[in-house]
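**Student:** model the following, please.
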Amino acid sequence: MKANHLIRGEQAERLACRHLQAEGLRLLERNYRTKQGEIDLVMQDGNSLVFVEVRYRKSDIFGSAAESITAAKRAKLIAAANHYLLRQADRPSRFDVVAISGDQSPGIEWIRNAFDAF
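**Tutor:** I've put the predicted structure just below:
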C-alpha cells in the first residue's frame, strides 16, 4: 500500500497534467528518472520541450508549493533535463512549475520559465 504523501503526489501530477493539456501542451513522458533526479512531466508546447516540476502543499502555512523548490532540487532537475536532451534533436526547452495548494478545491498556479537554466 502506498503512503498518503505518494498518493497525493500522484494526484497532483495528474491534475497538473490535465491542466497543462487543457492549455494546449502535449504529454511526452511522466516521471522521467535518471541517477541525477526525476522530472515529473515532460511536455511539448509548440516546438519547445517543457520540463515540469509539480509541487503540492495542503496549506501555505510553511510556505507555498512553489517556494518549496530549493537550489538543490533545481540542480537535480537541470541534470535530469540535460540527460533527457542528450537523446533529442536540438530544440528550445524550458522549466515550468505547477504549484498546487489546498485539498477540497485546489488552487493551481502555472509558472512558465520558472528558472532559466539554458
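**Student:** C-alpha only now, for contacts and for neighbours.
**Tutor:** OK.
**Student:** SS state for the residue positioned nearest the centre of the chain?
**Tutor:** Most central residue of the chain, judged by C-alpha distance to the mean C-alpha position with Cα atoms, centre = their mean, is E53 at 1.7 Å. Following DSSP: H, G, I helix; E, B strand; the rest coil, E53 is assigned to strand.
**Student:** and if you look at D96?
**Tutor:** Reducing the assignment at D96 to three states with three-state DSSP gives strand.
**Student:** so it is in contact with L49, correct?
**Tutor:** No. The pair formed by D96 and L49 falls short of the contact definition of Cα atoms under 8 Å, at 10.3 Å.
**Student:** ok so, going back, ok, the residue nearest to the centre of the chain to E109 distance?
**Tutor:** E53 sits 12 Å away from E109, taking Cα to Cα, to the nearest Å as the criterion.
**Student:** touching both of the two, which residues are there?
**Tutor:** Residues touching both E53 and E109 (Cα atoms under 8 Å, 6 or more residues apart in numbering): 97-98.
**Student:** was I right to think the residue nearest to the centre of the chain contacts V98?
**Tutor:** Yes. The criterion here is Cα under 8 Å, and E53 meets it with V98 at 6.4 Å.
**Student:** go through stretch 50-65 and flag the buried ones.
**Tutor:** Residues of stretch 50-65 classed as buried by neighbour count (16 or more other Cα atoms under 10 Å): 50-57, 64-65.
**Student:** here is a second sequence; please produce its structure as well for comparison:
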Amino acid sequence: MSLRQQSGQAAEALARDHLERQGLRLLAQNWRSRLGELDLVMLAGDTVVFVEVRYRRHAAWGGALESVDARKRAKLATAAQQFLQKETRWARHPCRFDVVAISPGDGRSSPRLDWIQNAFDA
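**Tutor:** Next up is the predicted model:
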C-alpha cells in the first residue's frame, strides 16, 4: 500500500470517527461501483449523507475543499445514484453531499478537520 493510500485511509478514519461522535451512523465505507466510489455513506437522522473525504498535505496545490471540482461532484452524484439503486431501502430518504476537508497539523497540533454539510447539490 502506498503512502498516499495510507494517508487517505487515515483521513477517512479520522472523518468517520468525527462524524460518528456527532451522531451520524455509518452505512458504508469505500463503496464502489464501476462508475465511482463513495468514501463514506452515513445516516444523519433519516438523511442519507454521502461524504467525500479530502486530505491535502500542501495548500500550494489548492485546499482540500477546492479539490472537489465540478467533475468530481458529477462523479459523486453518479455513484450516489448507483448506491441508492442498489441499496433500495435508502432510496426514499432525503440525501445530501458533505465534504470533510482535512489539513495536516503543524507537528505541535493535530490535523484540522472542516466538515462542510450540504457542500453541493447533485
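**Student:** please enumerate the shared neighbours of E53 and V98 of the first structure.
**Tutor:** Taking Cα under 8 Å, 6+ apart as the criterion, E53 of the first structure and V98 do not both touch any residue.
**Student:** any idea how far I100 of the first structure is from the closest residue in space to E38 of the first structure that isn't next to it in sequence?
**Tutor:** Counting by Cα to Cα, 6 or more residues apart in numbering, Y32 is the residue found nearest to E38 of the first structure once chain neighbours are left out, at 5.5 Å. In this structure, Y32 of the first structure and I100 of the first structure are 20 Å apart, going by Cα to Cα.
**Student:** neighbour-wise, which of those two wins?
**Tutor:** Counting neighbours by other Cα atoms under 10 Å for Y32 of the first structure and for I100 shows that I100 has the greater number, 24 against 17.
**Student:** need the counterpart of the more buried one in the second structure.
**Tutor:** Alignment note: I100 of the first structure maps to I102 in the second structure; criterion TM-score structural alignment.
**Student:** what residues does the strand or helix carrying its match touch?
**Tutor:** Using DSSP states H and E, I102 of the second structure maps to strand 95-103. Applying Cα under 8 Å, 6+ apart, the contact partners of strand 95-103 of the second structure are 11, 15, 47-57, 64-65, 111-122.
**Student:** that one: what's the following helix or strand?
**Tutor:** Past strand 95-103 of the second structure, heading to the C-terminal end, the next element that is a helix or strand (DSSP H and E) is strand 112-120.
**Student:** okay, the angle between that following strand and strand 95-103?
**Tutor:** Per axes from the mean of the first three to the mean of the last three Cα atoms, to 10 degrees, the angle that strand 112-120 of the second structure makes with strand 95-103 is 150 degrees.
**Student:** mean distance of strand 112-120 of the second structure to its aligned residues in the first structure, please.
**Tutor:** Strand 112-120 of the second structure differs from its equivalent in the first structure by a mean of 0.3 Å after superposition (mean Cα distance after the TM-score superposition for the first structure).
**Student:** give me the residues contacting that strand.
**Tutor:** Contacts to strand 112-120 of the second structure, defined as Cα under 8 Å, 6+ apart, come from residues 15, 73, 96-105.
**Student:** any chance of the residues you listed in CSV with distance to Q6 of the second structure as columns?
**Tutor:** Listed next are the contacts of strand 112-120 of the second structure as CSV, based on distance: Cα to Cα, whole Å:
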residue, distance to Q6 of the second structure
A15, 14
R73, 23
R96, 27
F97, 24
D98, 22
V99, 19
V100, 17
A101, 16
I102, 14
S103, 15
P104, 14
G105, 17
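**Student:** just the buried residues of those.
**Tutor:** Of all these considered here, the ones buried according to neighbour count by 16+ other Cα under 10 Å are 15, 73, 96-104.
**Student:** with that, I have no additional questions.
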